[in-house]
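Asks: Can you look at this prediction? I've put the sequence above it.
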Amino acid sequence: KRTGTRRRYQDDGISDDEIEGKRSFDLEEKLQSDRYNSDLVKIMDGKDFTLEYIQREGLRDPIIFKKADGLGIKMPDPDFSVSDVKLFIGSRRMVDVMDVNTQKGIEMSMGQWRRYYETPPSEREKLYNVISLEFSHTKLEHLVKRPTSVDMIDWVDNMWPRHLKERQRDSTNAIIEMQYPKVQKYCLMSVEGCFTDFHIDFGGTSVWYHILRGRKVFWLIPPTPQNLELYENWVLSGKQGDIFLGDKVTISFLFFFLSQQKLLEEHANDNPKLSYTGKPIVKWPKRVGYTL
């Protein structure tokens, strides 16, 4: 659960022990556990991920593409850095940042985030993670193209009034300025050791990821009725920092997602480094018995 509490970076002097929700389980121990496997994941070639495939199969299982060939994506060069992100979106852009230990949010300017990111690990007092920098309507937008098949099925592109989307001028996600669901292109920036707790995106929307540099680790839980009930109880308990949800469900899956691999999934996760993602708003039939 990601709570709504948010502070400014310069006010972030409260110790972790003073904040309810600090994680008490050992994440490294979970990574080494043999309890999880990767049987749920489907490996595909990009050329096979077509609109016809999606219409026939739905988006029921996580899919990994080991190469970009055939997907129609466009990405910055692998040496594209956080400093480059700052140049393309502006040093004053305010960024939502998560405190990894408490899963609570603060705000930094992009300039502050770049300085934090480039601080040697031994000198960082806390672990911070950026998972929601939406960069449509910035210069960075022109360096990233999502998979062609994703363009074909996104409700924002296919159903939302086009004149409203074209009216959008503000590059931030300020609700008062938003003319359409601005959720199509995100840049995630994580230092080593970052963790994002289990969550469901936007009522179960599907997500695509491309890791530009580094590695991400995902835990996935099939959305069976039993698992969804366990998830609901876990969220409502207020004890997410004490209970690792992957240990409570009947089955969960762990897999490592390396630089230059692509993923389409319905999701929950953990992260080191720099990646691009988007949340196409789509709905396809789930596997029988699954409801989101």
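Replies: Received the coordinates, thanks.
Asks: from here on, contacts and neighbour counts on C-alpha atoms
Replies: Will do.
Asks: Next, name the residue at the spatial heart of the protein.
Replies: Closest residue to the average C-alpha location of the chain: Ile131 at 5.6 Å, with CA atoms, centre = their mean.
Asks: what's the following helix or strand after the helix or strand harbouring that one?
Replies: For Ile131, the host element (DSSP states H and E) is strand 128-134. Sequence-wise, the next helix or strand downstream of strand 128-134 (DSSP H and E) is helix 148-153.
Asks: quick one: Arg23 from Val100, how far?
Replies: Using CA to CA, to the nearest Å, Arg23 is found at 9 Å from Val100.
Asks: before we move on, back to that, buried set for the strand holding Ile131?
Replies: When neighbours are counted by 16 or more other CA atoms under 10 Å, the buried residues of strand 128-134 are found to be Tyr128, Asn129, Val130, Ile131, Ser132, Leu133, Glu134.
Asks: Can you measure across stretch 40-52, start residue to end residue?
Replies: Termini of stretch 40-52 sit 22 Å apart (CA to CA).
Asks: How about stretch 104-122?
Replies: With CA to CA as the measure, the ends of stretch 104-122 fall 22 Å from one another.
Asks: Check the offset of it from the chain's centre.
Replies: Here stretch 104-122 is found 18 Å from its chain centre; the criterion is CA atoms, centre = their mean, to the nearest Å.
Asks: what do you get for stretch 239-251?
Replies: Relative to the centre of its chain, stretch 239-251 is centred 20 Å away, using CA atoms, centre = their mean.
Asks: next one: stretch 175-190
Replies: What separates the centre of stretch 175-190 from the centre of its chain is 12 Å, taken as CA atoms, centre = their mean.
Asks: Could you do stretch 55-69 as well?
Replies: Between the centre of stretch 55-69 and the centre of its chain there are 17 Å (CA atoms, centre = their mean).
Asks: mind checking the end-to-end distance for that stretch?
Replies: Start and end residues of stretch 55-69 are separated by 21 Å (CA to CA).
Asks: How about stretch 54-71?
Replies: For stretch 54-71, the first and last residues are 13 Å from each other (CA to CA).
Asks: buried residues in it?
Replies: By neighbour count with 16+ other CA under 10 Å, stretch 54-71 contains the buried residues Ile54, Leu59, Arg60, Asp61, Pro62, Ile63, Ile64, Phe65, Lys66, Ala68, Leu71.
Asks: residue boundaries of the strands in the chain?
Replies: 6-8, 42-44, 63-65, 94-99, 104-109, 128-134, 186-195, 207-220, 253-258, 262-265, 269-278 (DSSP state E).
Asks: Structure two is appended below for comparative analysis:
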Amino acid sequence: MPARKQGLRARAQRHAAVGDDGKLLFDHPAFKDLLDSHATCSSPHVEKETVTVDDARNGFDVPVIVRKPHKANLGLRMPKPSLSPRDVANATCPKSLIPILDVKLQTSQKRASLDEWCQYWERTPRAKVLNVISLEITGTVLGAQVKAPDFVDEVDWSATAWPADAPPSTFKHEGCGCDGGKRIPTLVTARRMLGLEPLTKGDEEEGDKVQHKNSARLLSPPRVRKYVLMSVAGSFTDFHVDFGGTSVWYHVLRGAKRMYLAPPTEKNLDAFKRWTRGSQREKTFAEYLTGKVCAVDLHEGDTLIIPSGWIHAVYTPVDSMVFGGNFLTMSHVPSQLRICSVEDSLDVAPEARFPNNGAVMWYALLRAADALNESLAFDADDHSERAWAAFRRAPSTIAERSGLKLLASFLRKTLQSSKFAAGVTAPPDEIADVCTYATLDAVDAMLKGERCVDVVQKGVLIKGVSTLGLSAATLRCNVRVPQRFHPDNRASLMEAGGARRRKPGELKRRAAAVAGRFVAACAAAARAEDAEPWQERAERRRVERERAAAHAVARAAAAALEMPPLPPLKKPRSAYLRLPPFVEAGETVDVPLPPSLLTARRRRQGPATTRVVVPADALPHRVMKVLVPADDMDVVVGAPAPAPPPTVEEIRAAYQREQAAAPRPPPRPAPPPREKSARQQARKRARAVTQDS
């Protein structure tokens, strides 16, 4: 009779990482081998030298790793690698209570002061394997020494969308009395957990009697941007998804980490919900995924960016110090809302969710709508810095525009339901009740390319350049439309407080059709502008300065020699030009110039072009930034180029040659005597008779 096959659970019982009671031993060294046996697929991560804002606005599909040699490209600012937990305590508050993760139980119910945690860290051997993963340091001396990557500051909702006049985030002193609160004595069970006092029976499963809820401050930004993680060797954090579907940046200051990752597919999220509802102490999450887990090793100085929704676990082989932070972006709205739905189905406690998630969503919607509304106010042919800055602030990528549309639809559903979804609060107080639906209607209209003016009759008066923007209901409307689109040659459809003279529907659609096509193209051209090496830019500006100085000397010499004044120096102009269709990279083509770059005399002579070499990065949108020579803007195309301005020696030599070779003009002949009139002759004769007499 053949041997009976055993299931996964029966096979796991014989593994050293499973105890006699059939439960996993997370703090056992053999547990890492069990995880590695499930990490059978190759890691889908990518390694880059840097992560730009454009990468974040397009969205991360897989985890990104920036190794230690390239960490300066991220714009990080970190303390010295020799930072110790004692330094962390001195730079924050040594008496503040912090949650301690018991690796064996995978719970954070017990708390201890930072001072006691330092005593535990400095002791060897340690009584238990413990971990600190949720110490937020914003508003402390240590927090001032830590700076998130540059791209996080540009896309994070907490940094960009939260009102600028809100009070800054401060460090939460829990149980120490430093902030004026009541001092909570350190529990004896916490000291026994850290190994500072002998263990007694029942301490392993006993939790703290005092529970502290992380009550979010409604006026301050969410405190999720700067965390310090202090992990001893053998620490393990079980599989989880970061709250609210946030993305994570993770920098290893000292030590090493091993990350186990699983993509947020529908099957994996369903397996995650089944595993969470079941007994997490009997099977690993990898068994629910039939081994489809990948592993990534991080060393000192490495930085990892985990996209929204990725299911991950962390193992610490040696004592490690790590800094990280969570952030929400417009490009990951589908994944963020999906994780919120998973949290709803699992009945996650409010204190374990993203703080003030509903307010952050509303603020992000309003700020994105303001930027989009402001970009629609400019004409596509407007090459001013203000126009291009508005185009760059507006949601321009496909991921951001689809995320804004989905976010508006989600918030509309929360308003229509009898109660708000779990984890989503009411709109902030800055938004009046009569403005919420009108604001969502305005966002839907702007995503179609329409400038937002119709919402005035619904109670919202919009001005895109305002700091409050759509979040205020007392602003005046002053919508700018290109002058050539208006029948009365007026630059505004509505004056402040005035009434409409004409129905602006058709004019608004025509203006938006022109500006809407340039939203993505402007972003691509701006990226190409930023990609210009600073060496080339400095060299180009140096040549321009030398040319201007030489021309000024030549003009001064001509004036000193009493020669005709030299014409003014013609300077090249920088402009964004549209390439002809069907061009290839490296091809030399003649690009037509807009009339705004031409002089009045050149405009009367017909269209003008400039010759450029097409770069590869300009092909997707067929827009590139060109430094147009002055001759192309002033001289007829095809005419010979004018001679360069003469030098001082040439001007002096030419003047001397002209003085020597020029013939002297002949003397002027004396004019013939003029014949006097009869009256003058009669007067002369009468005068002579009088003198004779």
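Replies: Received it, and whenever you're ready, just let me know what you need. Treat the numbers as computed from the prediction; the structure is a model and nothing was measured.
Asks: Turn the strands of the first structure into a markdown table, columns for distance to Met152 of the first structure.
Replies: As requested, those are arranged in a markdown table below (distance: least, CA to CA, whole Å):
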| stretch | distance to Met152 of the first structure |
| --- | --- |
| strand 6-8 | 36 |
| strand 42-44 | 19 |
| strand 63-65 | 18 |
| strand 94-99 | 29 |
| strand 104-109 | 33 |
| strand 128-134 | 20 |
| strand 186-195 | 19 |
| strand 207-220 | 14 |
| strand 253-258 | 25 |
| strand 262-265 | 15 |
| strand 269-278 | 14 |
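Asks: between those, which gets nearest to Gln32 of the first structure?
Replies: Ranking the strands of the first structure by distance to Gln32 of the first structure, with CA to CA as the measure, places strand 253-258 first at 10.3 Å.
Asks: That closest one vs the second structure, mean deviation?
Replies: When the second structure is superposed, strand 253-258 of the first structure averages 1.0 Å from its matched positions, counting by mean CA distance after the TM-score superposition for the first structure.
Asks: quick check: angle from that strand to strand 269-278?
Replies: On the basis of axes from the mean of the first three to the mean of the last three CA atoms, to 10 degrees, strand 253-258 of the first structure is oriented at 60 degrees to strand 269-278.
Asks: and strand 253-258 of the first structure, which residues are buried?
Replies: The neighbour-count criterion (16+ other CA under 10 Å) identifies Phe253, Leu254, Phe255, Phe257, Leu258 as the buried residues of strand 253-258 of the first structure.
Asks: So which of these is the closest to Gly111 of the first structure?
Replies: Nearest to Gly111 of the first structure among the buried residues of strand 253-258 of the first structure, counting by CA to CA, is Leu258 at 27.4 Å.
Asks: Apart from its neighbours in sequence, what residue is nearest that closest one?
Replies: Sequence neighbours aside, Arg215 is the residue nearest to Leu258 of the first structure in space, at 4.6 Å (criterion: CA to CA, 6 or more residues apart in numbering).
Asks: Can you tell me what that neighbour aligns to in the second structure?
Replies: Residue mapping for Arg215 of the first structure onto the second structure gives Ala256, with TM-score structural alignment as the criterion.
Asks: Could you do Leu254 of the first structure as well?
Replies: With the correspondence set by TM-score structural alignment, Leu254 of the first structure lines up against Ala295 in the second structure.
Asks: follow-up on the earlier one: which residues does the residue nearest to Leu258 of the first structure contact?
Replies: Applying CA atoms under 8 Å, 6 or more residues apart in numbering to Arg215 of the first structure gives the contacts Phe256, Phe257, Leu258, Ser259, Asn271, Pro272, Lys273.
Asks: Can you tell me, leaving aside adjacent residues, what's nearest to the first one?
Replies: The spatial neighbour of Phe256 of the first structure that comes closest, neighbours along the chain excluded (CA to CA, 6+ apart), is Val217 at 4.6 Å.
Asks: Burial check on that neighbour, number of neighbours?
Replies: Other residues near Val217 of the first structure number 17, with proximity taken as other CA atoms under 10 Å.
Asks: Correct me if wrong: Lys279 of the first structure contacts Lys185.
Replies: Yes: at 7.3 Å, Lys279 of the first structure counts as touching Lys185 under the criterion of CA atoms under 8 Å.
Asks: any idea what sits nearest the counterpart of Lys86 of the first structure in the second structure, other than its immediate chain neighbours?
Replies: Alignment note: Lys86 of the first structure maps to Ala89 in the second structure; criterion TM-score structural alignment. Computed as CA to CA, 6+ apart, the closest residue to Ala89 of the second structure that is not its neighbour in sequence is Leu114, at 5.7 Å.
Asks: Give me the aligned partner of the one you found over in the first structure.
Replies: Counting by TM-score structural alignment, Leu114 of the second structure lines up with Met110 in the first structure.
Asks: and its match, how many neighbours does it have?
Replies: Here the neighbour count serves as a burial measure; for Met110 of the first structure (other CA under 10 Å) it reads 23.
Asks: Could you pull up the contacting residues of it?
Replies: With contacts defined as CA under 8 Å, 6+ apart, the neighbours of Met110 of the first structure are Lys86, Gly90, Ser91, Arg92, Arg93, Met94, Val95.
Asks: Asp84 of the first structure versus that one, what's the distance?
Replies: The spacing between Met110 of the first structure and Asp84 of the first structure, counted by CA to CA, is 11 Å.
Asks: Also Glu107 of the first structure?
Replies: Look at Glu107 of the first structure and Asp84 of the first structure: by CA to CA, they are 20 Å apart.
Asks: More neighbours: which of those two?
Replies: The neighbour comparison of Glu107 of the first structure against Asp84 (other CA under 10 Å) goes to Glu107, with 20 against 14.
Asks: Hmm, that one is touching Asp99, no?
Replies: No: judged on CA under 8 Å, Glu107 of the first structure makes no contact with Asp99 at a distance of 10.2 Å.
Asks: which residues are common contacts for those two?
Replies: Residues touching both Glu107 of the first structure and Asp99 (CA under 8 Å, 6+ apart): there are none.
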